[in-house]
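S.K.: pasting the structure only:
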């Protein structure tokens, strides 16, 4: 994932309970909490199961640090759960009970974040096909890139789909696409583009056909992303103390720390 997002600035967030408190105190909280409950409540689920599932629906935008992080789980979430009635946590839950306990749960988390702020590195990227459009409109740059990837194809081998996929992946960074396998939604778009271009039929192709296939695939990906851009964000906890009290700090240079997508 980091390889696909490496050119994006990293924003350092200090999550200290302020945003979460605003979320809980907002008049629309009840409506959103009920909507979350309807999404996460399986048959005969306990309150504990529902609270944890609901928490995974919240993000840094709500003021919640990544719950998948072990430090956050051990120092924020689990202690907050321990302050709720243990017997109630193991009981099946109604919508009304969930709403009341979810508010209490988030209020406790807010307090713990005030006492122990969490520093999170956050980055976002939107894949909208605009860089592909620029490349396709510049014949000189397109021809140069196609020539470069063609030279990378092993000589004496049939130029089948296997090598076309490798060549396309080598072009990805030049058109602001993540490496294949890094972003599932983008992979689906690329797969569809290969089908549209009939590049998966295993047929051997010469240099001209090879370059035409890649150009057609680029065009198909561009059209899909132009109509339905894909936004991806990552959040990673920085395990060190920071003395500043500001909620949002200046962006820091990109680092390999941002590598896992948020829940």
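M.R.: Nice, thanks for sending it over. This structure is a prediction, so every number in the text was calculated from the model and none was measured.
S.K.: alpha carbons only for contacts and neighbour counts from here, please
M.R.: Fine.
S.K.: what's the spacing between residue 19 and residue 109?
M.R.: Using Cα to Cα, to the nearest Å, residue 19 is found at 12 Å from residue 109.
S.K.: Compare neighbour counts for these two and give me the winner.
M.R.: Per other Cα atoms under 10 Å, whichever of residue 19 and residue 109 has more neighbours is residue 109, with 25 against 17.
S.K.: how far does the helix or strand the more buried one falls within sit from the chain's center?
M.R.: Residue 109 belongs to helix 95-115 when assigned by DSSP states H and E. Between the centre of helix 95-115 and the centre of its chain there are 26 Å (Cα atoms, centre = their mean, to the nearest Å).
S.K.: which residues are contacting that helix?
M.R.: Contacts of helix 95-115 with the rest of the structure, by Cα atoms under 8 Å, 6 or more residues apart in numbering, involve 15-18, 20-21, 24, 30, 33-34, 37, 47, 50-51, 76-77, 80-81, 83-84.
S.K.: Put this next to the first one:
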């Protein structure tokens, strides 16, 4: 729900994925390099060839013509039937040459399945580049209101002072107002936040008053904003749309900015 709220301002595009773009991807001059790069990223030392192929499909995106391969409908109607048509893909160990050959065949089979039964995908993309934080910081009234709301939610001692260990909790409370995703939604964002927090959790004073806490929290937002301005994070959300059913499955994928 938090991720959906963070992306609610972005338009949703309905894509019909019918295997054509997947075949184009397989004929791209960089295909072999791309596939071997995917193979090197898959950490399955005891995995079978089928395990590697399944994981490789998960790493493909709608830009490459692949619907979200973790969606149950895609697995049961597209990927698994395609793998069954290949015969025995259970052997171990898996070499890069074998993987390249069999994954190419698997892509062709998946493309054929998609041609027969296209996947309808609701696609949305958002880039976290610090602009949400910049907008909040530029509106002094909104900033103070947001900081005060966060302040009300953190514990204080008998002197009204706050431990700097509550920076993370306060930041999570104001994340949506700053145009940030909730914690644990995006690994890259979590890494930036964790690094920024380390600087402030090492503050000389472990306990600070309310005004200093708000000042430091503002500086924390500025630090995160600078990180995002230098290295924006782009994320796409892909949901299979079942025309005869109201249910859907959502897949969150980081993508290159």
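M.R.: Done, it's in. Keep in mind that this is a model prediction, so the values were computed, not measured.
S.K.: re the thing from before, please indicate which of the contacts of helix 95-115 of structure 1 are buried?
M.R.: Burial by neighbour count, judged by 16 or more other Cα atoms under 10 Å, picks out 15-18, 20-21, 24, 33, 37, 47, 50-51, 76-77, 80-81 from these.
S.K.: so which of the residues you listed comes closest to residue 232 of structure 1?
M.R.: residue 15 (20.2 Å; Cα to Cα).
S.K.: list the contacts for the closest one?
M.R.: Residue 15 of structure 1 is in contact with 60, 63, 64, 65, 113, 117, 118, 119, 120, 247, counting by Cα under 8 Å, 6+ apart.
S.K.: Roughly how far does it sit from residue 256 of structure 1?
M.R.: Distance, residue 15 of structure 1 to residue 256 of structure 1, using Cα to Cα: 21 Å.
S.K.: what do you get for residue 5 of structure 1?
M.R.: The gap separating residue 5 of structure 1 from residue 256 of structure 1 is 10 Å, by Cα to Cα.
S.K.: When the two are compared, which one has more neighbours?
M.R.: Neighbours per residue, other Cα under 10 Å: of residue 5 of structure 1 and residue 256, the larger number sits with residue 5, 25 against 8.
S.K.: Surely the more buried one and residue 125 touch.
M.R.: Yes. The criterion here is Cα atoms under 8 Å, and residue 5 of structure 1 meets it with residue 125 at 6.5 Å.
S.K.: can you pull out the strands in structure 1?
M.R.: For structure 1, the strands defined by DSSP state E occupy 11-15, 118-127, 230-238.
S.K.: Out of the ones you listed, the one nearest residue 180 of structure 1 is which?
M.R.: The minimum distance between residue 180 of structure 1 and the strands of structure 1 falls on strand 118-127, with 13.4 Å, by Cα to Cα.
S.K.: mean shift between the closest one and structure 2?
M.R.: With mean Cα distance after the TM-score superposition for structure 1, strand 118-127 of structure 1 departs from structure 2 by a mean of 1.4 Å once superposed.
S.K.: Next, the residues that contact that strand from outside, please.
M.R.: With Cα under 8 Å, 6+ apart as the test, strand 118-127 of structure 1 has contacts from 5, 8-16, 65, 72, 176-177, 225, 229-242, 257-258.
S.K.: What subset of those is buried?
M.R.: 5, 9-16, 65, 72, 176-177, 225, 230, 232-238, 258.
S.K.: Count residues in the vicinity of residue 184 of structure 1, would you?
M.R.: For residue 184 of structure 1, the neighbour count with other Cα under 10 Å is 11.
S.K.: Can you find the partner of it in structure 2?
M.R.: Mapped onto structure 2 by TM-score structural alignment, residue 184 of structure 1 lines up with residue 187.
S.K.: ok, its match to residue 215 of structure 2 distance?
M.R.: Distance from residue 187 of structure 2 to residue 215 of structure 2, counting by Cα to Cα: 27 Å.
S.K.: Over to residue 160 of structure 2?
M.R.: Here residue 160 of structure 2 is placed at a distance of 16 Å from residue 215 of structure 2 (Cα to Cα).
S.K.: Likewise for residue 72 of structure 2?
M.R.: Going from residue 72 of structure 2 to residue 215 of structure 2 by Cα to Cα gives 47 Å.
S.K.: repeat for residue 161 of structure 2
M.R.: Computed with Cα to Cα, the distance linking residue 161 of structure 2 and residue 215 of structure 2 is 14 Å.
S.K.: Same drill for these two, tell me which one is more crowded.
M.R.: The neighbour comparison of residue 161 of structure 2 against residue 215 (other Cα under 10 Å) goes to residue 161, with 17 against 12.
S.K.: give me every residue that touches residue 176 of structure 1.
M.R.: Residue 176 of structure 1 is in contact with 4, 127, 129, 131, 132, counting by Cα under 8 Å, 6+ apart.
S.K.: swap that for residue 74 of structure 2, please
M.R.: Neighbouring residues of residue 74 of structure 2 by Cα under 8 Å, 6+ apart: 67, 68, 119.
S.K.: what residue of structure 1 takes the place of it?
M.R.: Alignment note: residue 74 of structure 2 maps to residue 72 in structure 1; criterion TM-score structural alignment.
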